[in-house]
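S.K.: Please find the sequence and the predicted model below.
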Amino acid sequence: MKVLIVDDERHVREAIRYFIPWDEHGISEIYEATNGQEAIEIIEKQRPAVIFTDMKMPLLDGAELLEWLHKHSPNTKTIVISGYQDFSYVKPAIVYGGTDYLLKPLNSKQLIAAAERAFEMWRKEEQERELLNRQNIQLNVLRPLYWDKTLSDLVSGTRSYQELAGSLSEELGLLKGTETCRIAVISLKSANCRLLERFHGDLQLTSFVLANVCNEVISPQRSGFAFRYWLADTDIVVLFWNTVEEAENWVLHMNESIQRAYGIQLDIGLSATNAFPSQLPNAFRQARQGLIGRNILQKQGRIHLYREELDDVNTKADPSLPAELERFRISVLSGEMERMYRAVDDWAEYLTGLTLLTERSIQRWEEEIGIILTRWSKEQWGDELFAKENIHFAPCYDTEGLFTVDAWRDQLKALLLKLSKEGGLTQSTDSKIILEIRNYLDQHYQEDMTLQHIAERFYISRENVSRKFKQVTGENLSDYLTNLRVDKAKVLLQNTNMRLSQISELVGYEDEKYFSRVFKKATGQTPREYRKQ
């Protein structure tokens, strides 16, 4: 707390300084002013918690100062000290919230009691303000997540507009009576992961940043809103209402903003105009069809409008997986890498000769491959290494958003090689547990993480957690978690203006100072030095 004493009589200021036991209240900064004008200058710079003020002063008197404080510093506590009992001097203290009115000459006990009441009131209100501030911060953190989930349910048809109409109107500006809508969808797959790589593979963070960029374009007009989609196959959804005829221009502006900020443009699917709210799910479906139905072997611009007549044409033109999938299976079982690679190369050569290929085809192939590999794995080894949900193809697009057959071919080879047990980690029980632990750390690095917590979660002793993690991965568990957190912190330092305390909490450290020490030990720089560099 800081204190200001305002009085044109020096001996009064000295008396207040002398009588009050400042140290008992932890107060070391005490300022003085001889009139209201000087006081305002000090208040604007120092923001004192408590002010002792005379009423009759030159230039700007106590009544005028109290009125100014009421408007510009309402949380400040004021104790009025005056030599006058006239009601004209008492009234401003009452009207503008003075905590006490003391008459000169000062009585030390009354002065101390008044000061202690003011200090206590300010501390109590400050605690309440801090609590409210923390609650507001939590709400501001949760609000985007709430709208991500709510709007994802709305456009997918699992939640009704009627129950959300009020909050949609109040917070997003989607007025009741809106009759039409359009939807755009954005996927990071077609960006050759360049944007994703900038955020160290953190899809949630990348999607969060992209949604913010889109909302900077559309939200001020209150005619649309971008959010992260919670289900599969889509990263960002933009819902347009009111000025739906301008949706294509808005989408172009969004891509231009992404280009300016991150040096890359993305492929975006855009629906036709649909009735709102009854056809929201249909608009969402159209936008996704526009995106995954584009020819990924040719550059055709970045905005892909839904066209009903192209649905059947593209579907019929999509090639099916070759009958020689059986060759893949036999080569895997034989363990002959050359034979396996030759089968994959033949398929890749077939793809290279195509003039039309859609993302829909790639998705279907990857789905079928996942089913087939899972079945083979269980049939041959009774092994869950290739459980379908663990089979993942990384996006295979170049900087122009065109599909690269070679990258997709290499991923297929790697999957088959892993299935043949010629590469990757051994499939012992220990390795499976350690893989689960590592995946858990990757997903929960921001939480409080101890060896005991991990041991209890995976039913393994603390000693075995450390020992087996080192045996299987070649790295200490604590080092792995620290490096993971530091890498996430680097991304946030590079790409956001968040305070260090916020970043510290987001990567799993409640103590900002401890986080800074860990960061410096790992990188040789403090977080501030790293951000500045």
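M.R.: Nice, I can see it. Numbering: from 1, shown residues only.
S.K.: contacts and neighbour counts: CA atoms only from here.
M.R.: Will do.
S.K.: ok, which stretches of the stretch 151-300 of the chain are strands?
M.R.: 180-186, 224-228, 236-241, 268-270, 274-275 (DSSP state E, counting those that start in this stretch).
S.K.: which one of those strands lies closest to Lys316?
M.R.: Of all the strands of the stretch 151-300 of the chain, it is strand 268-270 that lies closest to Lys316, at 20.5 Å by C-alpha to C-alpha.
S.K.: put this beside the first:
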Amino acid sequence: MYKVLLVDDEPSIREGLTTIIDWEKYSFQVVATAGSGREAIACYNELKPDLTIIDIRMPGMTGLEVIEEIRQHEPDAHFLILSGYADFDYAKKAISFGVDGYLLKPVDEEEIIAELERIAVQLHQERETHARYASDDTAYREHQIEMLLYDSLQGNGSNEEDSLGLHWPQYQVVLLEIHAALDLQRGNEMKRKLIEAFDQKERGIVFSFHSGLGLLIKETITQNTSAQSLYDELQALLAEWNVQMFAAAGEPVHSTADIARSYTQASSLLAERFLFTEHRIKRWDEDRFTPSLTQGEGMASEVDGTLEPDEVELADKLYYALDIRSSESVMRVLGEMEERLIPYHWTEQAIKTAFSQVLSLAFNKLAAANQHMESIMQEHSVLINEVYHQFTMADLKAMAADHLNRLIQRMGGGSTDTVMKQMIEFIQRNPGENLKLEVLAEVFNYNSSYLGKLFKNHTGESFNAFLDKVRIEKAKELLDEGLKVHQVASRVGYANVDYFHGKFKKYVGESPSAYKQARSQSQVRGTTQPRAAMSDEE
């Protein structure tokens, strides 16, 4: 059983998590709960849990501060964070502490079970990595190569080539990150398969490292062809376990004292696995992704907890694409998200968090405009959870496209409406949005000047004039409902009340206040003559 510590300042959440899950069924046992950060650290130091599930926001010492303090002494500890929709900024900070994932409140039973199953596999693999059998010659060789790496990384000399028989002309480290539904027995079988192909045929040595398996090989790979060939061989060897594998190779070296350098290069490269685009071994001498030092042209940092402007803009574009039920537009926006978010965020967890923010903002707008569709927020919850389970950016993009296109179909997408009709209906549904012809042109994939001409030919009015008329008609409805003038101005997209006054008078012939007063007087007169109204109907 793997030990679990539950941390949340709300007793109801601690009790709920303890009782709704059959922990033992998934190889876990709740050994303690804590209601504060300090209590959590004390429990952790005493019980050494395998997994800590912790609220990201707590009074006093936050969940992030707890993780940071524990990480100083236990760098390999596992954490799941509990987060509300409003806590994305905190979640972004948590990526630097290497959390295993996060769960949205209120916690869904199926989501936490999926996380437990995933983490259980990781814990099984880690226990396997630490298992050593001194009597087994293969395990002994593995232990020796790990000691060689350790000594080299510590700057100590080593003569392990004599005990290992490593009188090779060159040495190269290849690291494999393997994802599959494996228990301990299957994991051992998979490792033995590689040992048969490399150790027993004197092609190299198989060893374990913190997140997978490593190969020390003497037939080095220096070209894409040899990198592809070895990758294909490894995939074939492991095919029966249906694995998803990522691999990286450090440079070939001529001395065992330099093996650690090859290992470090491979490990650094494998850390960028999320941005891998090809199914082969990534080489140390290939172009590496370099993050933008300026955070991208035109991008601003967070101010007062608000999102970067680009993420808000991307969320608006995605909302527009979903609202017009256009799969083609969704794909364009997803492509733009990839192009603009990667240079700014560039690490796996930061990209995933930024992606989640854009999706959440877009879904919140979509849900507000389609309150009758409960499936929108249900899809949102599933989609956000899936974001954090994707292994590469390509996987993430494909998964998001699949979810969003299925949502479009449920919303009645795929119609043959013309662009103009879609555009008009979109404006009528969203008069309060900050609508600009240039942004809509991007969504519909048109040149903005050309789209403006098409729009005027179709409606007989310019885009801005048509938008003003739609907004004024909506304003009249809201004034009839009793809203105040400044509230109406904001609701229909006019930030400046005086500007709204001018527009309203231009199209209606009187000010909003005069219009509202006249309508109120008319309604009062109507209520004083109910009998006449009834006789008219009769």
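M.R.: Sure, I can see it. The model shown is predicted, which means the values in this text are computed figures rather than measured ones.
S.K.: What does the TM-score come to for these two?
M.R.: Overlay of the two chains. TM-score (TM-score structural alignment, normalised by the length of structure 1): 0.32; 226 aligned residues with a C-alpha RMSD of 5.7 Å.
S.K.: Could you export the strands of the stretch 151-300 of structure 1 to a markdown table, including columns for mean neighbour count and distance to Ala211 of structure 1?
M.R.: Listed next are the strands of the stretch 151-300 of structure 1 as a markdown table, based on neighbours: other C-alpha atoms under 10 Å; distance: least, C-alpha to C-alpha, whole Å:
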| stretch | mean neighbour count | distance to Ala211 of structure 1 |
| --- | --- | --- |
| strand 180-186 | 27 | 10 |
| strand 224-228 | 26 | 5 |
| strand 236-241 | 25 | 7 |
| strand 268-270 | 28 | 13 |
| strand 274-275 | 18 | 23 |
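S.K.: Can I get those in JSON lines including distance to Leu4 of structure 1?
M.R.: As requested, the strands of the stretch 151-300 of structure 1 are exported to JSON lines (distance: least, C-alpha to C-alpha, whole Å):
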{"stretch": "strand 180-186", "distance to Leu4 of structure 1": "56"}
{"stretch": "strand 224-228", "distance to Leu4 of structure 1": "48"}
{"stretch": "strand 236-241", "distance to Leu4 of structure 1": "53"}
{"stretch": "strand 268-270", "distance to Leu4 of structure 1": "59"}
{"stretch": "strand 274-275", "distance to Leu4 of structure 1": "63"}
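S.K.: Of all the ones you listed, which one is nearest Val313 of structure 1?
M.R.: strand 268-270 (17.6 Å).
S.K.: neighbouring contacts of the closest one?
M.R.: Strand 268-270 of structure 1 is contacted by residues 182-187, 248, 251, 286-292, 302-306 when judged by C-alpha atoms under 8 Å, 6 or more residues apart in numbering.
S.K.: right, so of the strands of the stretch 151-300 of structure 1, which gets closest to Gln411 of structure 1?
M.R.: strand 180-186 (23.8 Å).
S.K.: Determine the set of other helices and strands touching the helix or strand encompassing Ile43 of structure 1.
M.R.: Element membership for Ile43 of structure 1, per DSSP states H and E: helix 36-46. Counting contacts by 3 or more C-alpha pairs under 8 Å, 6 or more residues apart in numbering; DSSP states H and E, helix 36-46 of structure 1 packs against strand 2-6, strand 29-33, helix 62-72.
S.K.: Can you name the next helix or strand after that helix?
M.R.: strand 50-53.
S.K.: That following strand packs against which elements?
M.R.: Using 3+ C-alpha pairs under 8 Å, 6+ apart: strand 50-53 of structure 1 touches strand 2-6, strand 77-82, helix 108-156.
S.K.: could I get the ones you listed as a markdown table with mean neighbour count and distance to Val238 of structure 1?
M.R.: As requested, those are exported to a markdown table (neighbours: other C-alpha under 10 Å; distance: least, C-alpha to C-alpha, whole Å):
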| stretch | mean neighbour count | distance to Val238 of structure 1 |
| --- | --- | --- |
| strand 2-6 | 23 | 49 |
| strand 77-82 | 24 | 48 |
| helix 108-156 | 15 | 10 |
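S.K.: if you compare the helices and strands packed on helix 36-46 of structure 1, which one is most tucked away?
M.R.: strand 2-6 (a mean of 23; mean count of other C-alpha atoms under 10 Å).
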